[in-house]
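Student: Quick one: sequence and predicted model below, then my questions.
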Amino acid sequence: MILDNETTHQFAELALAALRKTGLAATPRNYELWYAHVEGKNPSLSAHIQKAMDSTGKVTQEKADQLYKKLVQHSDISNDVIDLMTRFHTEVTDLYDIVEQTGESAQGHSEKLSDMSDQLRDSTEKFPAVGALLEGVISVAKTMREENQYLEDRLAASIEEVNTLQRDVEAIQREAMQDALTGVANRATFDRSLEKHMSEAKENGEPLALVLGDIDHFKKFNDTWGHQTGDQVLRLVAEVMNANVKGMDMLARYGGEEFAVVLPGTTLENAHRLADKIRCAVESRRLRKRRTDEDLGVITMSMGVAQLHAPDTMETLIERADGCLYAAKSAGRNRVCDERELKTPDEESHQGVA
């Protein structure tokens, strides 16, 4: 008599539950032995199983193997069932091992497992006794494929979300480090950079120079042509200066119409030459009003250059570069002055210079 699906499912559940109580693993052989036991068609087998149990209802694997060899192994279907279950068990084990060890997608292996499942489904028509168990495992394989696809989709979505967040964070960091009007580094970034490069220069015994530059007569220009044109001047100066700053050099808007350039590994002489090159580049650019194309003339800059000395702090280096800048202003503007030309504090006065 061929059993209906519901009955085979019930027997399968009973067999697995009985195996669990006896403390045996649900291997193909143990499952076949206990399925035959709960099915009730072999009273001799059931009697031998009862005798094999100890006082707690447990059965050793050695006794189970003996019962299998004596009462089951010579049946017509036993070898086919063992082969069928073993092949399926090998496929599942290999799949899990590959996924666990490599972390790669299980999609290709799941497809192979699906083909194997179809073959096993055909085989179960010949062996109803193992049909219920195989149907359950096939169902698990299908669920695994579906969950794997879901996880892959979620992983792809998560990666894109992380990339978006990373781009947002980078944009926020850039905004925090840049001057909003000119796009060059802001004062806070300048302070951090100068402190870092000064420390490295002192530690490595390397030169470092600082250039401070100020747009000449900017307040008058701003009052005459308006703040929008003044902003245009600041952007133009930043663009020209940035084009002449290379490598580790760092350009920053120091404040208002004043800019700073940190020059690691640069001597005072080379820093002076670079400052003068920037000054000439700025002077060579004529400014035109955007709306009317009106010629607003040329822009000039005064620049001061200071060299790092061993006792220097950030404050003393900046103060010396600032003193050179105002010396350039006092000498007629549109020029570069370095600390070799700096007057003593008693001779120097910043009053009235703009």
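Tutor: That came in fine, so what should we check first?
Student: When you work out contacts or count neighbours from here on, use the C-alpha atoms and nothing else.
Tutor: Fine.
Student: and Val336, how far is that from Ala209?
Tutor: To Ala209, Val336 is 14 Å away according to C-alpha to C-alpha, to the nearest Å.
Student: now swap in Asp65 and tell me
Tutor: 87 Å.
Student: in stretch 164-181, what counts as buried?
Tutor: Neighbour-count burial for stretch 164-181 flags Met177, Gln178, Asp179 (criterion: 16 or more other C-alpha atoms under 10 Å).
Student: should've said stretch 145-154
Tutor: For stretch 145-154, by 16+ other C-alpha under 10 Å, it's Arg145, Asn148.
Student: now it, how far from the centre of its chain.
Tutor: The chain centroid and the centroid of stretch 145-154 are separated by 22 Å under C-alpha atoms, centre = their mean, to the nearest Å.
Student: Spatially nearest residue to Met198 (excluding sequence neighbours)?
Tutor: Nearest residue to Met198 in three dimensions, chain neighbours excluded: Leu208, at 7.2 Å (C-alpha to C-alpha, 6 or more residues apart in numbering).
Student: hold the first one in mind and look at this next one:
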Amino acid sequence: MQPGQTDGARAIAERAMDAMARHDVPATPENYTIWYAYAAGSDPELVKALDVVISNHRSFTAERNAEIYERFVSRSRLDHTVQAAGEGLETAMERVLRLLSDYGADQSAYGRKLAQISGTLDGGPTAETVQTVLRQLRQETRAILIKNQELEHRLSRSKREIEQLRKDLETVRRDALTDPLTGIANRKQFDQRLREACAAALEDGGALALVMADIDHFKAFNDRFGHRVGDEVLKLVARHLRNHLKGRDTPARYGGEEFALILPATTLEGAAVVADQIRRSLAQHSLTSRQTDLRYGKVTLSLGIAVYQLGERLDDLLQRADRALYLAKQDGRNRVCTEAQLPADAPGEVPAFTTANLGRLGA
């Protein structure tokens, strides 16, 4: 590294550490990786994500830091894995093509040899020439059979390699779209599924409902019992969401303790029924430690619902569902609110939902 590059890296590192100190971010290797990239401006999506959190005055909790690291650093590693698998597949295909090319050359050579051997009989067959021809045919045929067997073996091995690469790519694709903790769709898959669902609704004129859900008092719960128990709460909620949905419905972890449900072919009233079933079912369960029988208490959800208006921007749909979720929080939590309950003429009474608002409510 040149002196100028060293000075530049040092300046970026200092900006990263200053930003971490300013926002109370622990100086772990994972956090430093994120904030160095932020200070360097090397990943525009990462910069935008952190700026949103900062502008909404949200704190960088351990959960949020882990989520950001998983979203951006792990994504980069997945990209490298995809690239490596793609290069392996390309190498395997080149090997197969080379084998097939060699096979074609061997077959052509075999054909020319047969023609040459048969030419020895043009002057009239004799016992001696017939014996010679038979001997040469046996030799050439044995040689081509050995080559064919070797080709078959090598093609079989290449087939296994290609099949393994295909499985690796499928695993990478699945991991890239799945939240590693809860096993349901992650934010990336949610965005993709929501776009697809809106496009389908726009095409056939069908209904589409979006439910935003947030775990009540999750931060206090997490602070009291620890992150391991907090993770169990997140997994419990994900299981309830998955168990109450079916068909084309998509449950997703939207971020932190917030979840989202995409419900195609579902009206506002139908989505409210589903959301309330989820809320009631979860509220009936009490989380207990299997090791100590310690009761952690009940876990409840607040949920907000909006339906897609054909042709509208997805941001507008998300904002209405967020505002309905905010209203559910404001009205006492552990309840379902729909966009129909939002004030029509006084949007200021229920502000557009932001993570900063949830912070003030003690989400």
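Tutor: In hand now; what should we look at? Being a predicted model, the structure only gives us computed values, none of them experimental.
Student: Tell me which residue of the second structure lines up with the residue nearest to Met198 of the first structure.
Tutor: Matched across to the second structure, Leu208 of the first structure falls on Leu208, judged by TM-score structural alignment.
Student: need the contact list for its match.
Tutor: Residues counted as contacts of Leu208 of the second structure (C-alpha atoms under 8 Å, 6 or more residues apart in numbering) are Ala197, Cys198, Ala201, Ile262, Leu263, Pro264, Ala265, Thr266, Thr267, Val307, Tyr308.
Student: hmm, try it at 10 Å
Tutor: Counting by C-alpha atoms under 10 Å, 6 or more residues apart in numbering, Leu208 of the second structure makes contact with 194, 197-198, 200-202, 262-268, 271, 306-310.
Student: show me what contacts the closest residue to Leu181 of the first structure other than its chain neighbours?
Tutor: Excluding its sequence neighbours, the residue lying closest to Leu181 of the first structure (C-alpha to C-alpha, 6+ apart) is Arg235, at 7.0 Å. Residues in contact with Arg235 of the first structure (C-alpha under 10 Å, 6+ apart) are Leu181, Thr182, Gly183, Val184, Thr229, Met241.
Student: So what's the residue count around the last one?
Tutor: Applying other C-alpha atoms under 10 Å, we find 23 other residues in the vicinity of Met241 of the first structure.
Student: now swap in the fifth one and tell me
Tutor: Per other C-alpha under 10 Å, the neighbour tally for Thr229 of the first structure reads 19.
Student: Check the fourth one too.
Tutor: Val184 of the first structure: 23 surrounding residues under other C-alpha under 10 Å.
Student: neighbour-wise, which of Asp65 and Ala209 of the first structure wins?
Tutor: With neighbours defined as other C-alpha under 10 Å, Asp65 of the first structure and Ala209 compare such that Ala209 has more, 26 against 15.
Student: Tell me which residues touch that one, please.
Tutor: For Ala209 of the first structure, the contacting residues are 194, 198, 249, 261-272, 305-309, 317, 321, by C-alpha under 10 Å, 6+ apart.
Student: These in helices, which ones?
Tutor: Leu194, Met198, Leu268, Glu269, Asn270, Ala271, His272, Leu317, Ala321 (DSSP state H).
Student: Would you check that the last one makes contact with Gly304?
Tutor: Yes - with contact defined as C-alpha atoms under 10 Å, Ala321 of the first structure reaches Gly304; the gap is 5.2 Å.
Student: what residues are shared contacts of those two?
Tutor: What both Ala321 of the first structure and Gly304 touch, as defined by C-alpha under 10 Å, 6+ apart, is the set Leu210, Val211, Leu212, Gly213, Ala260, Ala327, Cys337, Asp338, Glu339, Leu342.
Student: Check the residues you listed and tell me the two furthest apart.
Tutor: Spatial extent of those (C-alpha to C-alpha) is set by the pair Ala260 and Leu342 at 18.2 Å.
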